[in-house]
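Colleague: Have a look at this fold, sequence not included:
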């Protein structure tokens, strides 16, 4: 895979984002039974539980309490009236565990990068997207913070595309942020992907804010919510392909 166009944020930025978006998620909860439009079949209670349980998992890994998923045990689920408080306390505990780690400290991850820095980045990104889910359930379409969204696009294109382009997939996609620096050209390259920061003609060109581009990749927004130059078919095919990993 070719280089992404941005080097990523630093540890303090990820911890700030975790605390900020974890707090925003908790604050957005008004009705635990409300549906979460971006997560079919989930209500807000399920969203809060899922995000909190993900935080719990990565805290066990980051702290060294468990070496990997084979030794992990899920926490007991709190009662609904305790769920948001449990989640908020978990955000603080996770932020503390991650703050104590050098990003280069070796840790288990599911990715090729196996260090605390991967966890610090991944948990900030996971929390940001689920914060958006909670806000949308409350009728609020509020963007992911721009710098974090740019970093999230890079993370997605590096770690969440399938290992190899599916047979017959030939489209290349150019993503262009309209609210500041940020563009990515994604192309199938034999048995691999090429991801570069160049500006050039592609099968599908997509323009939108960094937040909207990130949410498009995570299927929180559709192609109709960004500007697509040319046929939207290749973009839709790429978004479908990107979920196969």
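Modeller: Arrived safely. What you see is a predicted model, and the numbers here were worked out from it, not measured in a lab.
Colleague: okay, CA-based contacts and neighbour counts for the rest of this
Modeller: Noted.
Colleague: residue ranges of the helices in this protein, please?
Modeller: With DSSP state H, the ranges of helices along the chain come out as 11-28, 44-63, 80-99, 116-137, 146-159, 210-217, 233-241.
Colleague: and the nearest residue to residue 144 once chain neighbours are set aside, how many neighbours does it have?
Modeller: Spatial nearest neighbour of residue 144, excluding adjacent residues (CA to CA, 6 or more residues apart in numbering): residue 211 at 5.1 Å. Other residues lying near residue 211 total 23 when counted by other CA atoms under 10 Å.
Colleague: Quickly note the distance from residue 211 to residue 225.
Modeller: Distance of residue 211 to residue 225, given as CA to CA, to the nearest Å: 11 Å.
Colleague: Now do the contacts for residue 68.
Modeller: Shown in contact with residue 68 (CA atoms under 8 Å, 6 or more residues apart in numbering): 61, 108, 109.
Colleague: 10 Å - rerun?
Modeller: 57, 58, 60, 61, 62, 107, 108, 109, 110 (CA atoms under 10 Å, 6 or more residues apart in numbering).
Colleague: how about those residues in a markdown table, adding distance to residue 21 and neighbour count?
Modeller: Converted to a markdown table, the contacts of residue 68 look like this (distance: CA to CA, whole Å; neighbours: other CA atoms under 10 Å):
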| residue | distance to residue 21 | neighbour count |
| --- | --- | --- |
| 57 | 18 | 20 |
| 58 | 17 | 25 |
| 60 | 21 | 19 |
| 61 | 21 | 21 |
| 62 | 20 | 28 |
| 107 | 24 | 19 |
| 108 | 24 | 20 |
| 109 | 22 | 19 |
| 110 | 23 | 10 |
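Colleague: Let me know the closest of those residues to residue 127.
Modeller: residue 58 (12.1 Å; CA to CA).
Colleague: In this structure the closest one contacts residue 91, no?
Modeller: No: here residue 58 does not reach residue 91: they are 11.0 Å apart, not a contact under CA atoms under 10 Å.
Colleague: list the residues that contact both of those two?
Modeller: Residues touching both residue 58 and residue 91 by CA under 10 Å, 6+ apart: residue 97.
Colleague: Second structure follows, compare the two:
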């Protein structure tokens, strides 16, 4: 994948958050959010505000786990108060990340426990929710291709391909390649199954799963291709597949689709 430096992730957090705020300033607070159907525009505004507050606090205070923190800020009443809270928390996140070394240790929900993970994850959080805001307001603009290409890899590797430690990954010798046609980036994905018993509720799990892998010494069973922005939005269930083409084994593609065919907020 194209290398994105941490200063570019920080710039993306700032710019995408600015666009998010700009769009929601005059959007009907009750407008529905297509990518998150349970939310209206003000719910979306508070979600990103609260998320950015949490990660600003995490970078600033470095708790050992989120259990060490309080319940977070109370949601303000009214649209204008939500906008003010967002401005405050978003500025805090940019400030704290700007002061921190990306290589520093910090708690995250991922196996990667670094400030750098927070840079990347929050850049894509802001990007996707900017798209949510634009869809709610009916004012969609393109995603930056370079950031979206990185988002394709991040979505497949971190959001879909990172399984909990209580289960087992069973790889199959079948691979797909996801090609971003406008940037030249590619992501290789291996299909398989994930099994285990969820300790939280005792549920037995046996489901289709994927992992991002280095390019194997084999041709892909299937290729999925499209512009980076279209692929990123499609994987996040924020758009259809009108700009996406699939070549090769439809059965392996179907396995992949089952593994990624669930919503992420």
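Modeller: That came in fine, so what should we check first? All figures in this text were calculated on a predicted structure; none of them were measured in a lab.
Colleague: Drop the TM-score for these two in here.
Modeller: The TM-score (TM-score structural alignment, normalised by the length of the first structure) is 0.86; 240 aligned residues with a CA RMSD of 2.8 Å.
Colleague: For the contacts of residue 68 of the first structure, which ones persist in the second structure?
Modeller: With both residues aligned by TM-score structural alignment, their matches' CA atoms under 10 Å, the contacts of those that the second structure also has are 61, 107, 108, 109, 110.
Colleague: contacting residues around the nearest residue in space to the second one that is not next to it in sequence?
Modeller: Nearest residue to residue 107 of the first structure in three dimensions, chain neighbours excluded: residue 115, at 4.6 Å (CA to CA, 6+ apart). Residue 115 of the first structure makes contact with 62, 101, 102, 103, 104, 105, 106, 107, 108, 109 under the criterion CA under 10 Å, 6+ apart.
Colleague: Now which residue in the second structure aligns to the first one?
Modeller: In other words, residue 62 of the first structure. Following TM-score structural alignment, the counterpart assigned to residue 62 of the first structure within the second structure is residue 59.
Colleague: My guess is its match contacts residue 66. True?
Modeller: No: taking contacts as CA under 10 Å, residue 59 of the second structure lies outside contact range of residue 66: 11.8 Å.
Colleague: Please identify every residue contacting each of the two.
Modeller: With CA under 10 Å, 6+ apart as the test, residue 59 of the second structure and residue 66 both reach 107, 108.
Colleague: list the contacts for residue 167 of the first structure?
Modeller: Per CA under 10 Å, 6+ apart, neighbours of residue 167 of the first structure: 190, 191.
Colleague: measure it to residue 54 of the first structure for me?
Modeller: Residue 167 of the first structure is 33 Å from residue 54 of the first structure, where distance means CA to CA.
Colleague: Put together a markdown table for the helices of the first structure, with distance to residue 180 of the first structure on each row.
Modeller: Formatted as a markdown table, those follow (distance: least, CA to CA, whole Å):
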| stretch | distance to residue 180 of the first structure |
| --- | --- |
| helix 11-28 | 18 |
| helix 44-63 | 30 |
| helix 80-99 | 29 |
| helix 116-137 | 19 |
| helix 146-159 | 9 |
| helix 210-217 | 8 |
| helix 233-241 | 22 |
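Colleague: which stretch among these comes nearest residue 186 of the first structure?
Modeller: Using CA to CA, these put helix 146-159 closest to residue 186 of the first structure, at 8.1 Å.
Colleague: thinking again about what came up before, the residue nearest to residue 144 of the first structure contacts residue 175, correct?
Modeller: No: between residue 211 of the first structure and residue 175 there is no contact under CA under 10 Å: 11.9 Å.
Colleague: count of residues packed around the aligned residue in the second structure for residue 183 of the first structure?
Modeller: Counting by TM-score structural alignment, residue 183 of the first structure lines up with residue 186 in the second structure. By other CA under 10 Å, 22 other residues sit near residue 186 of the second structure.
Colleague: Next: residue 173 of the second structure.
Modeller: That count, for residue 173 of the second structure with other CA under 10 Å as the rule, works out to 10.
Colleague: give the contact list for it.
Modeller: Residues in contact with residue 173 of the second structure (CA under 10 Å, 6+ apart) are 190, 191, 192, 216, 218, 221.
Colleague: if we go to the second structure, which of the contacts of residue 115 of the first structure are intact?
Modeller: Where the second structure agrees (both residues aligned by TM-score structural alignment, their matches' CA under 10 Å), the contacts of residue 115 of the first structure reduce to 62, 102, 103, 104, 105, 106, 107, 108, 109.
Colleague: Rebuild those as a markdown table, extending it with distance to residue 9 of the first structure.
Modeller: Formatted as a markdown table, these follow (distance: CA to CA, whole Å):
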| residue | distance to residue 9 of the first structure |
| --- | --- |
| 62 | 19 |
| 102 | 14 |
| 103 | 12 |
| 104 | 14 |
| 105 | 17 |
| 106 | 19 |
| 107 | 19 |
| 108 | 21 |
| 109 | 19 |
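Colleague: Now for those: which two are most distant?
Modeller: For those, and using CA to CA, no pair is farther apart than 102 and 109, which are 15.3 Å apart.
Colleague: Now do the buried residues in stretch 61-81 of the second structure.
Modeller: 62, 79 (16 or more other CA atoms under 10 Å).
Colleague: Could you tell me the end-to-end distance of that stretch?
Modeller: Across its full length, stretch 61-81 of the second structure reaches 26 Å between end residues, using CA to CA.
Colleague: again with stretch 32-39 of the first structure
Modeller: 14 Å.
Colleague: ok so, going back, mind listing the shared neighbours of residue 211 and residue 175 of the first structure?
Modeller: Joint contacts of residue 211 of the first structure and residue 175 (CA under 10 Å, 6+ apart) are residue 153.
Colleague: list the buried ones in the strand ranked longest in the first structure?
Modeller: Of all the elements of type strand in the first structure, the one with the most residues (DSSP state E) is strand 183-189. For strand 183-189 of the first structure, the neighbour count (16+ other CA under 10 Å) marks 183, 184, 185, 186, 187, 188 as buried.
Colleague: Helix 228-235 and the lengthiest strand in the second structure, what's the angle between them?
Modeller: Counting residues, the longest strand found in the second structure (DSSP E) is strand 167-180. Strand 167-180 of the second structure runs at 150 degrees relative to helix 228-235, counting by axes from the mean of the first three to the mean of the last three CA atoms, to 10 degrees.
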